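*Asks:* Give me coordinates for this.
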Amino acid sequence: MEALVTDNLTRISKFFLLGLSEVPEHQSLLFSLFLFMYLVGVMGNLLIIMAISLTPKLHTPMYFFIANLSLVDICFTSVTVPKMLLNIQTQSQSIPYAGCLTQMYFLILFLELDNVLLAVMAYDRYVAICHSLHYASTMSPTFCITSVSVALIVTNIYPLIHTLLIDTLSFCASVQIHHLFCELYALLKLSCSDIHVNELVVYTLGSILFVTPFLFICLSYMHIFSAILRLHSSQSKLKAFSTCSSHVAVVSLFYGTLFGVYLQPSSSYTVEDSVATVLYAVVTPMLNPFIYSLRNKDMQQALRGLFSWSKVQSW
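*Replies:* As a prediction, this is how the structure comes out:
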């Protein structure tokens, strides 16, 4: 363990990420698995962004938010997976102290951005179905750009607070993180300092920032489903449900893994929880492009057009 001791406070110079398994035979399998998921996730989200950007028909608020979600998902996985793959490939588990805190900062930041974007997308669907006549004026380009800009500014506050609070802690017992990346709860569990303030921030500010968008999404869909059920035509009901199904699937996948990890004390954090964080940090961003394109005919047409255009350019 490398550390500097000043004023009775242990200052760590690096941490060691132990990953999901320390068995040498598992490393090549883990490397191949995470490399595959990372490449699929990045390429899938890039295709979504390109298809939306190059298809005028998709220049609508809903697809604007989907493109931003894809961009955030690329950043989300890029914060953690490349370092993870480098450590496996070089057989080095170390990560600098500053690098660890930086990774934690951006992990929380992009997690929050995902959270807020999903809430804004729920509002978009609510306006489209419940107030369709006012959709163009409500979901104006100014509103869309402003909402994303404000979300980017606001979501920087929470990870900054945690980064500053973590920096005041001492890690005098161990610097071995039983995780693939520097996750907040994993770091808090290592500290030999009093972490009550850190946990207070998680349960107060964290609850507000994460639970509030979730409740907003639930409320929006209560109104949406109520409005859909009032429609007389079965075809109209099916069409309205189809416009929401992809978003509902993404929300369910995202919050199902997220709440499984963070709605518990940091002291009860286990290796099994690290697997759950991998699900929302790696698997969910990889699956989102498939979810949004699987049952979306406009997106499928845009992707086919993108591939056709690339073939023409190659000739």
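
*Asks:* CA only for contacts and neighbour counts going forward, please
*Replies:* Will do.

*Asks:* Contacts for stretch 127-146, please.
*Replies:* Where contact means CA atoms under 8 Å, 6 or more residues apart in numbering, the residues beyond stretch 127-146 that reach it are 61, 64, 65, 124, 223, 224, 227, 228, 240.

*Asks:* at 10 Å instead, please
*Replies:* 59-62, 64-65, 120-126, 147, 149, 151-152, 220, 223-228, 240-241, 243-244 (CA atoms under 10 Å, 6 or more residues apart in numbering).

*Asks:* can you map out the helices along the stretch 1-150 of the chain?
*Replies:* Secondary structure of the stretch 1-150 of the chain (DSSP state H, counting those that start in this stretch): helices at 24-54, 61-90, 97-130, 135-138, 141-154.

*Asks:* The structure of the following sequence is requested for comparison with the preceding one:
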Amino acid sequence: MEFFNSAFGKNITFVRPAYFIISGFIGIPNVKYYYVFLFFVYVVSVVGNTAVMAVICLDHNLRTPKYVAVFNLAFADLFGSSALVPKVLDIFLFNHHHIPYNDCLTFLFFCYTCLSMQSLNLVALSFDRLVAIIFPLHYQVKVTHSSMFALIGSFWLFVIIITLIAVCLLTRLSYCQSVVINSYFCDHGQIYKLACNDTTPNNVIGRLLPLLILWLPLVFIVCTYLYIGYTLSKVATVQERVKAFKTCTAHLSLVAIYFLPILVTFTMSANIHPNARIINLSLTSVFPPMLNPIIYVLQTQEIKVSVRKLFKIRKSQISVKK
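*Replies:* As a prediction, this is how the structure comes out:
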């Protein structure tokens, strides 16, 4: 952080507050019912993602490159939910609205890292579907464990670095007026807009983050499926196209659940009440981690078969003990 501070000049005194105040849900009627809902969503997310990770670890048939990406998505969902929801409930349910300066930046780092990784993980899964459908004979060569680990590792490195840059740039800001963050967590945009010195670098990184983490991955995924559809329309029969797209239903559902609420919220943000915008944004953060494991269990044949097999093994072990 000292590197970032020194880059903007020597002998600069930064006015850093002792704490920030998170005020996002304050003033929303009957909001305690929403906290109960958030707790329920979090419990389902933890149970569902832990179950998916356990099934992939226990079943050797699921230790394929595709399920490396699915495991990583479940891990990012679990980690992201655990970084966000318990802290949100602690802040608003127990009136701990004052969050220390360093704790707030740490909170921001982990939330942004995990939410960003969810988006990029969908890119990894779309790459898997592209190669599996368009180049099936080369799938075993192109999509290997090493290539998938390298792809996911590079995504983790990228989101950690860009989020760390955003956090470090916040440390050069001075706060001489309000320290009230009008959001449900330590939101990067809400924090740097409170500063009273030059926020140009923060504004630049604030514009880059959605571009790199949301829009470019979405464009890649859309182009991937357009290419898949175009190629199949040229060489495949109707039955083959339906069969190919059935293998993509789980991934397409994840993409829709992650990106559609964000697109709707950002498109309508100017026309909706600030309280409604905060609720919508919080839902876009907590819903995908809850629904992703449910979708994969219900729509992926390999996982359904694996779950049935594990239950049969467990049932037989219990009967033998009796």
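
*Asks:* Translate residue 145 of the first structure into the numbering of the second structure.
*Replies:* Using TM-score structural alignment, the partner of residue 145 of the first structure in the second structure is residue 149.

*Asks:* go on, residue 187 of the first structure?
*Replies:* Using TM-score structural alignment as the criterion, residue 187 of the first structure maps onto residue 191 of the second structure.

*Asks:* Of the helices of the stretch 1-150 of the first structure, which is nearest residue 208 of the first structure?
*Replies:* helix 97-130 (11.3 Å; CA to CA).

*Asks:* what span of the second structure lines up against the closest one?
*Replies:* In the comparison with the second structure, helix 97-130 of the first structure aligns to the range 101-134 (TM-score structural alignment).

*Asks:* The matching stretch: which residues count as buried?
*Replies:* 101, 104-134 (16 or more other CA atoms under 10 Å).

*Asks:* Check stretch 272-288 of the second structure too.
*Replies:* Buried residues in stretch 272-288 of the second structure (16+ other CA under 10 Å): 275, 277, 278, 279, 280, 281, 282, 284, 285, 286, 287, 288.

*Asks:* go on, stretch 220-237 of the first structure?
*Replies:* Of all the residues in stretch 220-237 of the first structure, those buried under the rule 16+ other CA under 10 Å are 220, 221, 224, 225, 227, 228, 237.

*Asks:* Take these and keep only those in helices.
*Replies:* When DSSP state H is applied, these are split such that 220, 221, 224, 225, 227, 228, 237 fall in helices.

*Asks:* about what we covered before: return the closest of the buried residues of stretch 272-288 of the second structure with respect to residue 268 of the second structure.
*Replies:* The shortest approach to residue 268 of the second structure among these belongs to residue 277, at 8.7 Å (CA to CA).

*Asks:* Next, the contact list for the closest one, please.
*Replies:* The contact partners of residue 277 of the second structure, by CA under 10 Å, 6+ apart, come to 183, 265, 266, 268, 269, 270, 271, 283.

*Asks:* Secondary structure added to those residues, as TSV?
*Replies:* Output for the contacts of residue 277 of the second structure, formatted as TSV (DSSP: H, G, I helix; E, B strand; the rest coil):
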residue	secondary structure
183	coil
265	helix
266	helix
268	helix
269	helix
270	helix
271	helix
283	helix
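
*Asks:* And the buried ones among the residues you listed, selectable in PyMOL?
*Replies:* To isolate in PyMOL the members of those that are buried, counting by 16+ other CA under 10 Å, one can use:
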select buried, resi 183+265+269
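
*Asks:* would a markdown table of the contacts of residue 277 of the second structure with distance to residue 17 of the second structure be doable?
*Replies:* Converted to a markdown table, the contacts of residue 277 of the second structure look like this (distance: CA to CA, whole Å):
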| residue | distance to residue 17 of the second structure |
| --- | --- |
| 183 | 18 |
| 265 | 31 |
| 266 | 30 |
| 268 | 33 |
| 269 | 29 |
| 270 | 30 |
| 271 | 33 |
| 283 | 29 |
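
*Asks:* What lines up with residue 154 of the first structure in the second structure?
*Replies:* Match for residue 154 of the first structure (TM-score structural alignment): residue 158.

*Asks:* Contacts only, for that match.
*Replies:* Residue 158 of the second structure makes contact with 113, 116, 117, 120, 152, 164, 213, according to CA under 10 Å, 6+ apart.

*Asks:* can you name the two of those that are farthest apart?
*Replies:* Of all pairs in the contacts of residue 158 of the second structure, the most separated under CA to CA is 152 and 164 at 18.1 Å.

*Asks:* Pull the contacting residues for residue 100 of the first structure.
*Replies:* 14, 15, 16, 17, 94, 163, 181, 182, 183, 187.

*Asks:* Highest neighbour count among these?
*Replies:* Neighbour counts for the contacts of residue 100 of the first structure peak at residue 181, which has 26 neighbours (criterion: other CA atoms under 10 Å).

*Asks:* How much space separates that one from residue 103 of the first structure?
*Replies:* Per CA to CA, to the nearest Å, residue 181 of the first structure is found 8 Å from residue 103 of the first structure.

*Asks:* Overlap in contacts, these two.
*Replies:* Listed as contacting both residue 181 of the first structure and residue 103 by CA under 10 Å, 6+ apart are 79, 80, 83, 95.

*Asks:* Out of these, who's the most crowded?
*Replies:* Going by other CA under 10 Å, residue 80 tops these with 22 neighbours.

*Asks:* Now check the second structure for the residue matching it.
*Replies:* Matched by TM-score structural alignment, residue 80 of the first structure corresponds to residue 84 in the second structure.
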